[in-house]
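Undergrad: Give me a 3D structure for the following:
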Amino acid sequence: MSSDPWGRVDETGTVYVRTADGEQVVGSWQAGSPEEALAYFERKYEGLVVEIGLLEKRVKTTDLSAKDAQAAIDHIREQVDAHHAVGDLDALRVRLDKLTELVEARREERKAQRAKQSDEARKAKEALVVEAEELAQSDQWRAAGERLRALVDTWKGLPRLDRKSDDELWHRFSHARSAFSKRRKQHFAQLDAQREEARRTKERLVSEAEALSNSTDWGATAARYRELMAEWKAAGRAQREHEDDLWNRFRGAQDVFFAARSSVFAERDAEQAENLKLKEELAEEAEKLLPITDLKASRAAFRSINERWEAIGHVPRDARPKVEGRMHAVERALQEAEETEWRRTNPEARARAEGLTGQLQAAVDKLRGQIEQARAQGNNAKADKLERELEGRQALLDQALKGLQEFGG
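TA: Sure thing, here's the model as predicted:
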């Protein structure tokens, strides 16, 4: 019979291992000496020690899942419980028990981590929803639209919650975006409607202004022109492709009338000279508004200057283009600032600018063809008239092309 501290072999070749519960049969050995039997089953034990050591290292240093780790522990425990090795099996059980406790602790830690991540994702998505719902009420159409698109990208980068919570938050988020889009569409539709109404109003004012241009009832007609100007300003801006043409016609009709009145009232030259001085002072005051940095304040200041300008009356005809040109330069700067603001809030403006450019180009090309035809027919008077009309159309086209360039096209 042969033995060591943890096992023995009896005379029949049966191998035993010593445990806290007493001796347990390991197996039977008939192929060699008892020492060889103990050595064989001791190697079995060492194999279990190595296997447990490797598993302990994997659990502590890798991201082995709790499920896989527990399965490996159970597999080794089955071998230990089968008593097919000679050694301190109770010590192995203790190590397996500690390893099980570590795996369970790791499982709870990961569960808590997942819960924390889920809670953080929930809070992040709730914050996105709250911000989206606030943006849905914004009138900063461009900035709010860009921010909502950024929120969508942020949402996509966050992990999903449980289906019910995720669906509920997404429904609120999506509803806020839809509400904003609906309000923005209504706003621009209303703005377009207002500009169309302004166009119709100004068409009527132009017609009346042109009908009055040959009147010799100086006082009443001049008063009516002032009323028409007030109505013009109150009407708001028409579409850009109509505004300049309507204004040129309106102002042109007034110019015809006031030029005739000026020729009749030549004796007012002195008064007009004084008017020129006052208007030059106002033009200088207006020019101090440039460059435009505060659109709202500049618009209000220019409106005040323009009201005083209109109240002054006429200036000598030969001086008028220069002094009015100075005011028009400031007015154009204001209009360009307004158009820049408008473009920032009107994503459809580019398409309309392109359409206008095409229409004006076609009109210019048509006029050139008509001029060539009139020249060929010897109708120089008609050709000269068409040339003047071409100049106006070409100016509008140049302005439209400049506007289109501002869109990057």
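Undergrad: When you work out contacts or count neighbours from here on, use the C-alpha atoms and nothing else.
TA: OK.
Undergrad: Work out for me the element residue 125 sits within.
TA: With elements delineated by DSSP states H and E, residue 125 resides in helix 89-135, which encompasses its position.
Undergrad: what's the nearest residue to residue 372 if we skip its chain neighbours?
TA: Across the structure, with C-alpha to C-alpha, 6 or more residues apart in numbering as the measure, the residue nearest residue 372 apart from its sequence neighbours is residue 383 (7.7 Å).
Undergrad: What is the subsequent helix or strand relative to the helix or strand hosting residue 204?
TA: Using DSSP H and E, residue 204 falls within helix 163-212. Next along the chain after helix 163-212, taking DSSP H and E as the criterion, comes helix 218-235.
Undergrad: quick one: buried residues of that next one?
TA: Across helix 218-235, burial judged by 16 or more other C-alpha atoms under 10 Å covers 218, 221-222, 225, 228-229, 232, 235.
Undergrad: nearest to residue 25, of those?
TA: residue 235 (107.8 Å; C-alpha to C-alpha).
Undergrad: related to what we said a few turns ago, show me which pair in the buried residues of helix 218-235 is furthest apart.
TA: In terms of C-alpha to C-alpha, the buried residues of helix 218-235 reach their longest pairwise distance at 218 and 235, which sit 25.3 Å apart.
Undergrad: Wait, the residue nearest to residue 372 touches residue 376, no?
TA: No: with contact defined as C-alpha atoms under 8 Å, residue 383 and residue 376 do not form a contacting pair (9.6 Å).
Undergrad: In terms of helix, strand or coil, where does residue 25 fall?
TA: Going by DSSP: H, G, I helix; E, B strand; the rest coil, the secondary structure assigned to residue 25 is strand.
Undergrad: Quick check: the residue minimising distance to the centre of the chain vs residue 28, distance?
TA: Geometric centre of the chain, nearest residue: residue 146, 0.9 Å, by C-alpha atoms, centre = their mean. Distance, residue 146 to residue 28, using C-alpha to C-alpha, to the nearest Å: 80 Å.
Undergrad: before we move on, what about residue 68?
TA: With the distance defined as C-alpha to C-alpha, residue 68 ends up 34 Å from residue 28.
Undergrad: One more: residue 233?
TA: 114 Å.
Undergrad: Then residue 279?
TA: Using C-alpha to C-alpha, residue 279 is found at 124 Å from residue 28.
Undergrad: likewise residue 168?
TA: Spatial separation of residue 168 from residue 28 under the definition C-alpha to C-alpha is 67 Å.
Undergrad: Over to residue 259?
TA: For residue 259 relative to residue 28 (C-alpha to C-alpha), the value is 132 Å.
Undergrad: Kindly confirm my reading that residue 160 is in a helix.
TA: No: the assignment for residue 160 by three-state DSSP gives coil, which leaves it out of any helix.
Undergrad: Let's see this one next, to set against the first:
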Amino acid sequence: MSSDPWGRVDETGTVYVRTADGEQVVGSWQAGSPEEALAYFERKYEGLVVEIGLLEKRVKTTDLSAKDAQTAVDHLREQVDAHHAVGDLDALRARLDKLVALVETRREERKAQRAKQSDEARGAKEALVAEAEELARSDQWRAAGERLRSLVDTWKGLPRLDRKSDDELWHRFSHARSAFSKRRKQHFAQLDAQREEARRTKERLVSEAEALSNSTDWGPTAARYRDLMSEWKAAGRAQREHEDDLWNRFRGAQDVFFAARSSVFAERDAEQTENLKLKEELVTEAEKLVPVTDLKAARAAFRSVNERWEAIGHVPRDARPKVEGRMHAVERALQEAEEAEWRRTNPEARARAEGLTGQLQAAVDKLRSQIEQARGQGNDAKADKLARELEGRQALLDQALKGLHEFGG
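TA: As a prediction, the model looks like this:
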């Protein structure tokens, strides 16, 4: 017979393990010596020790579910209770009991954690719904649309709530997105309709402008082109893919007419070379206004320069783009300064634009009256000179009207 502190083998080969409840039969061993029998069943005990240790580690360090952990504990307990190993089985039972308590603790912790996460998820989703409902009333179509798409991604990353609560919040969230999409669709449908109407109007204006481009009836045709330009500005913008092409055709037709008219005028006007010299002096004077530091003074000074500029008359055709380009560069700089000032003080800028438009309109009306008077008196030379001045003033008026239109006027 052979024995150790936790088991023994009797003369019949029966192996026993010692427990707090007394000896329990482990099994029968006939294949070798009693020492080999004890060693075999001690190895089975060490295997149980290793399995319990691994399970303890998994429960403590991984996200093993309480259900799976309890199943594993029950399986090991069955093996321990079967008494098919030699060792301190009572110690193993005690470890399994502690493990059951730990699993229960972890179960409660996870339950509390899930409840906390659910509360946090509910708060987060309620915040998303509130923001979506606020965005649904926005007219910032691009920014609000991008933000709503971002909110959807955020929603997808949040845990689900109970089905009833989650469905209710999602319904509000989805309804807000649908309401925004519907409003945006209606807005752009209306905008498309307006742009389509603008396109049809501008097609008509382009057709008339092209038909007039070869006219040699200089005065009435120039006046009609000014009217067409006013109608063009009042029509609004067409679709982007049409606007530039229509404008190029419209402007091209005018350029053909005004280039031909300028050529005729250039042949008539022997003073154009002197005019060029005078305009170069004026544009040099105007260029000193840039960069603009005192908008009011610069505007007044430019107005003075421009009035003298318009009074001078035509310059040689080949020199015109360069000298006018320099003048336009100064004018653009002033316009940019005015736009910046307008953005700061819209009502004041509008009032100034209306005042300038009124002054220019009065000047244009006065010139037209003077031209009619000169024609009536048979003074065609004076009328022609006044007509050239009127052209310049009218161009300024058109520009001022354009600016006023941009204010929403």
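Undergrad: before we move on, back to that, more neighbours: residue 383 and residue 376 of structure 1, which one.
TA: residue 383 (21 against 11; other C-alpha atoms under 10 Å).
Undergrad: how big's the offset between the strand or helix carrying that one and structure 2?
TA: Taking DSSP H and E as the criterion, residue 383 of structure 1 maps to helix 380-406. Mean deviation of helix 380-406 of structure 1 relative to structure 2 after superposition (mean C-alpha distance after the TM-score superposition for structure 1): 22.6 Å.
Undergrad: tilt between the host helix or strand of residue 246 of structure 2 and helix 163-212?
TA: Taking DSSP H and E as the definition, residue 246 of structure 2 sits inside helix 240-268. Following axes from the mean of the first three to the mean of the last three C-alpha atoms, to 10 degrees, one obtains 20 degrees for the angle between helix 240-268 of structure 2 and helix 163-212.
Undergrad: What range does the helix or strand immediately after helix 240-268 of structure 2 in the chain cover in structure 1?
TA: Taking DSSP H and E as the definition, the helix or strand that follows helix 240-268 of structure 2 towards the C-terminus is helix 272-287. Using sequence alignment, helix 272-287 of structure 2 corresponds to residues 272-287 of structure 1.
Undergrad: Pull out the buried positions in that stretch.
TA: Buried residues in stretch 272-287 of structure 1, counted by 16+ other C-alpha under 10 Å: 272, 274-276, 278-280, 282-283, 286-287.
Undergrad: now stretch 196-211 of structure 1
TA: Neighbour counts using 16+ other C-alpha under 10 Å place 196-199, 201-203, 205-206, 208-210 of stretch 196-211 of structure 1 among the buried residues.
Undergrad: Please apply the same query to stretch 126-140 of structure 2.
TA: In stretch 126-140 of structure 2, counting by 16+ other C-alpha under 10 Å, buried: 126, 128-133, 135-136.
Undergrad: likewise stretch 178-195 of structure 1?
TA: Buried residues in stretch 178-195 of structure 1, counting neighbours by 16+ other C-alpha under 10 Å, are found at 179-180, 183-184, 188, 194-195.
Undergrad: Need the max-distance pair from those.
TA: Distances among these were taken as C-alpha to C-alpha; the most separated pair is 179 and 195, at 24.4 Å.
Undergrad: how far apart are stretch 349-364 of structure 2 and its match in structure 1?
TA: When structure 1 is superposed, stretch 349-364 of structure 2 averages 34.3 Å from its matched positions, counting by mean C-alpha distance after the TM-score superposition for structure 1.
Undergrad: can you name the residues of structure 1 that that stretch overlays?
TA: Aligned using sequence alignment, stretch 349-364 of structure 2 spans residues 349-364 in structure 1.
Undergrad: Same check on stretch 184-203 of structure 2?
TA: Stretch 184-203 of structure 2 falls opposite residues 184-203 of structure 1 when the two are matched by sequence alignment.
Undergrad: What is the neighbour count of residue 59 of structure 1?
TA: Residues within reach of residue 59 of structure 1, counting by other C-alpha under 10 Å, total 19.
Undergrad: Ok, the one 10 residues further on next?
TA: As a burial measure, residue 69 of structure 1 scores 20 neighbours (other C-alpha under 10 Å).
Undergrad: wait, what's in contact with it?
TA: Taking C-alpha atoms under 8 Å, 6 or more residues apart in numbering as the criterion, residue 69 of structure 1 is in contact with 55, 59, 103.
Undergrad: so which of those residues hold up in structure 2?
TA: For the contacts of residue 69 of structure 1, the subset whose aligned partners also touch in structure 2 (both residues aligned by sequence alignment, their matches' C-alpha atoms under 8 Å) is 55, 59, 103.
Undergrad: The second one against residue 104, yeah?
TA: Think residue 59 of structure 1. No: under the criterion of C-alpha under 8 Å, residue 59 of structure 1 makes no contact with residue 104, lying 10.9 Å away.
Undergrad: which residues do these two both contact?
TA: Residues touching both residue 59 of structure 1 and residue 104 by C-alpha under 8 Å, 6+ apart: none at all.
Undergrad: counterpart of residue 261 of structure 2 in structure 1?
TA: Taking sequence alignment as the criterion, the aligned counterpart of residue 261 of structure 2 in structure 1 is residue 261.
Undergrad: And for that match, the neighbour number?
TA: Neighbours of residue 261 of structure 1 under the rule other C-alpha under 10 Å: 18.
Undergrad: Please report how far the closest residue in space to it that isn't next to it in sequence lies from residue 314 of structure 1.
TA: In space, residue 261 of structure 1 comes closest to residue 218 once its chain neighbours are excluded; the distance is 6.6 Å by C-alpha to C-alpha, 6+ apart. In this structure, residue 218 of structure 1 lies at 13 Å from residue 314 of structure 1, with C-alpha to C-alpha as the measure.
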